[in-house]
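K.L.:
No letters, just coordinates:
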């Protein structure tokens, strides 16, 4: 069974993680869930159910030295939703967050990584965002952003079709099942 690390940061689609875990499992994957500290606060009341679904602790913090790793090794990582802050931290190598540290290290370990940002049209006007997306793509990350991926919405806007999870899961499926 292939293992997917599913990571998310604090954007509204993170509240849909139970359904995404179940979808990954329906595709035959073992799913381990990691969240930024703020995303962990957002899903607070769902953590017990998410841990039941995955069979593993939901992680948002680094383990202490000497503690065993409680997750199996990843065959692929999906980081979605990835906020403006997360994308920029990752591209700049700022690993104060557990999940950003794992994907930064995952690049060096050769773990296939897919990410789909969830950012609004105001944030993407900042010049660092395009540089960060370009940096991640050059590092080998599949970044589902722009045409064929997440297209930014206006601040405060929610699209009726929702976050394009099917694109993200399809990209991961191409890795894990291909």
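P.N.:
Yes, it's here. Everything quoted here is computed from the prediction, not taken from an experiment.

K.L.:
contacts, neighbours, all on C-alpha from now
P.N.:
OK.

K.L.:
Tell me which other helices or strands the helix or strand containing residue 133 touches.
P.N.:
If you go by DSSP states H and E, residue 133 is part of helix 127-138. If you count contacts as 3 or more C-alpha pairs under 8 Å, 6 or more residues apart in numbering; DSSP states H and E, helix 127-138 packs onto helix 84-92, strand 142-143.

K.L.:
can I get those in CSV with distance to residue 59 and mean neighbour count?
P.N.:
Below are the helices and strands packed on helix 127-138 laid out as CSV (distance: least, C-alpha to C-alpha, whole Å; neighbours: other C-alpha atoms under 10 Å):
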stretch, distance to residue 59, mean neighbour count
helix 84-92, 16, 20
strand 142-143, 23, 20
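
K.L.:
hold the first one in mind and look at this next one:
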């Protein structure tokens, strides 16, 4: 896995998958989509099945011009999104981080993340969880494993349990900064 990605040159815009998990701040993902489009990315959203319920699907599909994916496609169905040039996982929950690090691929989002390692697609992850979850030893081990796989981990600090999800301190564009070092936010 590479540690950085500069969008490729040419007529085709590089394609960024934004993987969205079930977090109270997930509804603000449009902030990341807007910033990515301003930096020259085409964007598609892949939501975990639970994360889908946190999104305004019509607004996001209008913003990206692509359908939100959350379920596996049937054999023979066309791929609704082009292959990813990079992936931003934001917000990334305790559950997704731990399942991904363990190689569990029981949702489309996790399947994409697990396969991305094998194909070398750069990934930045912005965890969003509370301090009680972050204290669990499995979480620290999962971050270590993902870091060892070349995944770029954002700096968001866990919030207090029952404190509203930490929306005010979440740095959506940090995922882009990690994927594109040297490009101003």
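P.N.:
Alright, I've got the coordinates. Keep in mind the model is a prediction, meaning the values are calculated, not measured.

K.L.:
Any chance you could compute the TM-score here?
P.N.:
TM-score for the superposed chains, counting by TM-score structural alignment, normalised by the length of the first structure: 0.90, backed by 171 aligned residues with a C-alpha RMSD of 1.8 Å.

K.L.:
Can you pull up the most central residue in the first structure?
P.N.:
Nearest to the geometric centre of the first structure sits residue 79, at 1.5 Å (C-alpha atoms, centre = their mean).

K.L.:
Please enumerate the helices of the second structure.
P.N.:
For the second structure, the helices defined by DSSP state H occupy 30-38, 57-64, 94-101, 108-119, 131-134, 137-148, 174-179.

K.L.:
so the last one matches what in the first structure?
P.N.:
Per TM-score structural alignment, the counterpart of helix 174-179 of the second structure in the first structure is residues 167-172.

K.L.:
Also the shortest one?
P.N.:
With the alignment judged by TM-score structural alignment, the segment of the first structure matched to helix 131-134 of the second structure spans residues 121-124.

K.L.:
Stretch 31-40 of the second structure now?
P.N.:
Going by TM-score structural alignment: stretch 31-40 of the second structure matches residues 19-28.

K.L.:
Tell me the buried residues in the matching stretch?
P.N.:
Neighbour counts over stretch 19-28 of the first structure (16 or more other C-alpha atoms under 10 Å) mark 20-25 as buried.

K.L.:
just to revisit the earlier point, need the counterpart of the residue nearest to the centre of the first structure in the second structure.
P.N.:
Using TM-score structural alignment to pair residues, one finds that residue 79 of the first structure aligns to residue 89 in the second structure.

K.L.:
Tell me how far its match lies from residue 163 of the second structure.
P.N.:
Distance, residue 89 of the second structure to residue 163 of the second structure, using C-alpha to C-alpha, to the nearest Å: 22 Å.

K.L.:
Next: residue 110 of the second structure.
P.N.:
Using C-alpha to C-alpha, residue 110 of the second structure is found at 27 Å from residue 163 of the second structure.

K.L.:
Between the two, which is the more surrounded one?
P.N.:
Applying other C-alpha atoms under 10 Å to residue 110 of the second structure and residue 163 shows that residue 110 carries more neighbours, namely 22 against 9.
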